[in-house]
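**Q** Following is a predicted model, sequence given first.
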Amino acid sequence: MTGTLVFYSEFDDFEQWKRLLQREIPSLDVQQASTVTTPEKVHYALVWKPPENFFQRWPNLELVINLGAGVDALVGRRDLSDIPVTRLSDPNMARMMAGYVLFAVLRYARDIPFFEQMQKQAHWQYRHPRAAEEIRVGVMGLGELGRKTAQELARQGFSVTGWSRTFKEMVGVECHHGMASLSDFLSRSDILVIMLPSTPDTRGLLNDQRLATLPHGASLINVSRGDIVDEPALIANLSSGHIGAATLDVFEHEPLPDSHPFWAMENVLITPHLASVALPGSAVKQIAANIQRVSDKQPPLHCVDLNRGY
């Protein structure tokens, strides 16, 4: 195999990815974007949130590999021609996501924020645990990560309802689809888990009107993209108590500015976009396999439709 793979990410470790990729494909030339001197030799790009006009530099590009499951940073770009774009589909990423959401759901299901407050006051206060089946968890988005998460929550005994834009069917999960069913789905979610991709149809989807349809005191967990939720509306609902608590791993602007109101809200738990990340040791085999397929003039696997955004 000949050709160069160009790497761009301000988050990932280039040397680690280079070592692992060349272990899988010894003949592959792996370079950082800033060091490429012969752009016409670049046939593959492994990227996470590349800057504007990044793809114009590589006239013979045949494959773009997104370093993650969400491809919103590649949607609507004028510099990206009609070539295959793939996302990572790593079982370890799905397992990591399901584990994070399960932690967040259990934290609310077992009233852990209440006990954290009691500990600060050195106050011994008992609350009887609720049965898992009495707690309604709504998973909003039933893609690969959402399905794995919904299945894990159902396995733990929670009453799980799923919502997606198109029809889905899952054992142990009551599935709803389409905008006509969204309000009913939200009204039955004691804990809402947001797992939708960021697309023109989903940005701002959870506005003040839709947040108001959640049960009073509901908890919200967002592990997808920050722009799906109207942040000022969420702040207002958290302040009023209509939404009792939120676990937020994603935000409209990242890093979250120091002055953002979320930092000071006692009913908000913040993590820095780490619910599920690409693990090089396991994801590299999928990437190498797709490079080999393109080199052999075969279509790559796990392609995304940038017109849909996923």
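**A** Everything's here; your move.

**Q** only C-alpha atoms for contact and neighbour calcs from this point on.
**A** Will do.

**Q** Quick check: which helices or strands does the helix or strand harbouring Arg210 pack against?
**A** Assessed by DSSP states H and E, Arg210 sits inside helix 208-211. Judged by 3 or more Cα pairs under 8 Å, 6 or more residues apart in numbering; DSSP states H and E, the packing partners of helix 208-211 are helix 182-187, helix 231-240.

**Q** take a look at this one as well, against the first:
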Amino acid sequence: MLLLHLSDVDEARWGEQFRAALGPYPVVRRRDDFDPADVRYIFVWKPQPDAFDGLSGLKTILSLGAGVDALLKHPALPDVPIVRFVDQDLSQRMSDYVVAHVTMHHRLYTRFQADQKARRWNQIYPPAASETTVGIMGMGVLGQDAVRRLKPLGFALRSWSRTARTIEGVEGFAGAEYFDAFLADTDILVNLLPLTPETAGILNSDTFGKLRRDKLSGGPAIINAARGGHQREADIVKALADGTLGAASLDVFETEPLPASSPLWAIENCYITPHIAAISNEKSGVAYFSEIIRKHETGEPLINVVDRSLGY
């Protein structure tokens, strides 16, 4: 039996699609009448405190999100494998966001927007893409897809991750001891890291001050499309005000929804989107997890299993 436990999404619609995809395999929702001991798989998004109560026969947790940091904090999380969502459609949407904001900052949108408002004709030429370095933090599925999309545009690319990655056309850095070297020649910093105790708050004043300052007019830019816990918003506000950063694109926040009282709303060189960089598509999500269930029921191993010791 598959149990759907989804908050803030249309659980009924997901249920209909899972029933169509899985055929006779039973699919239930929280409000249905069922024996919790019969549940073998639970499909979750923002699980409530009682989400796992009575699930004595549970084999696997299926996570709607690509990131599982919030799920791993659940106080009653069972000791069973967790499968995260890995999907080409989600990766494409994330890369669309990253490419759009990288090119916006590369072409000095903030500077020309200010000139337009001032009716000021000031011909400052952006550097060539080949003269502009995009540094991507996180070389998982999303980071590697962003590299594939950015590479044909001609940017100089570098990456930083927990463990070393060799990717053609990308200068790779790994580990805390090489973080400063990674930052030193980066003009546009993109964060696609998983949120772990080691990466929490990594977007802070110290990090911003180590980015390269002599390529982009106005200063370096940051893009965070990973988790709000990666950033220190007070530091971002200060860095945008004093010129340490020329611009910031933020899709995630320490508190969501972003409170109306946040000073970020009023900063002209801060570009805010409401956590919409990438979404989990129902059609591809149902196909992905249905196939995992079918194969696992026949004895095949699970794929994309979370390493709890790493947090992703």
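**A** Arrived safely, thanks for sending. Everything numeric here is computed off the predicted structure, so don't read it as measured data.

**Q** Tell me which of the helices and strands packed on helix 208-211 of the first structure is the most buried.
**A** helix 182-187 (a mean of 19; mean count of other Cα atoms under 10 Å).

**Q** any idea what sits nearest the equivalent of Val99 of the second structure over in the first structure, other than its immediate chain neighbours?
**A** By TM-score structural alignment, Val99 of the second structure lines up with Leu102 in the first structure. Closest residue in space to Leu102 of the first structure, ignoring its immediate chain neighbours: Leu153 at 6.6 Å, by Cα to Cα, 6 or more residues apart in numbering.

**Q** Aligned against the second structure, show me the partner of the one you found.
**A** Aligned partner of Leu153 of the first structure by TM-score structural alignment: Leu150.

**Q** Over to Thr202 of the first structure?
**A** With TM-score structural alignment as the criterion, Thr202 of the first structure matches Thr199.

**Q** now Gly143 of the first structure
**A** So, by TM-score structural alignment, Gly143 of the first structure is matched to Gly140.

**Q** So its match versus Asp89 of the second structure, what's the distance?
**A** 15 Å (Cα to Cα, to the nearest Å).

**Q** ok, now Asp235 of the second structure?
**A** Per Cα to Cα, Asp235 of the second structure is found 33 Å from Asp89 of the second structure.

**Q** picking up where we left off before, ok but the match of Val99 of the second structure is inside a strand, no?
**A** No. Counting by DSSP: H, G, I helix; E, B strand; the rest coil, Leu102 of the first structure is not part of a strand but helix.

**Q** do you know how far it is from Leu74 of the first structure?
**A** Distance from Leu102 of the first structure to Leu74 of the first structure, by Cα to Cα: 29 Å.

**Q** So between the two, which is more surrounded?
**A** When Leu102 of the first structure and Leu74 are compared on other Cα atoms under 10 Å, the one with more neighbours turns out to be Leu74, at 21 against 16.

**Q** gap between that one and Gly143 of the first structure?
**A** 18 Å.

**Q** which residue numbers in the first structure go with stretch 252-271 of the second structure?
**A** With TM-score structural alignment applied, stretch 252-271 of the second structure matches the range 250-269 in the first structure.

**Q** Could I get the buried residue list for the matching stretch?
**A** Buried residues in stretch 250-269 of the first structure, counted by 16 or more other Cα atoms under 10 Å: Val250, Phe251, Leu256, Phe262, Asn267, Val268, Leu269.

**Q** Map Lys238 of the second structure onto the first structure.
**A** In the first structure, Lys238 of the second structure lands on Ala236 (TM-score structural alignment).

**Q** separation between its match and Asp227 of the first structure?
**A** 16 Å.

**Q** and if you look at Ile25 of the first structure?
**A** Ile25 of the first structure is 38 Å from Asp227 of the first structure, by Cα to Cα.

**Q** So for the two, which sits in the more crowded spot?
**A** The neighbour comparison of Ile25 of the first structure against Asp227 (other Cα under 10 Å) goes to Asp227, with 19 against 16.

**Q** Return the residues in contact with the more buried one.
**A** Ser198, Arg203, Gly204, Phe251, Glu252 (Cα atoms under 8 Å, 6 or more residues apart in numbering).

**Q** Thanks a lot, see you next time.
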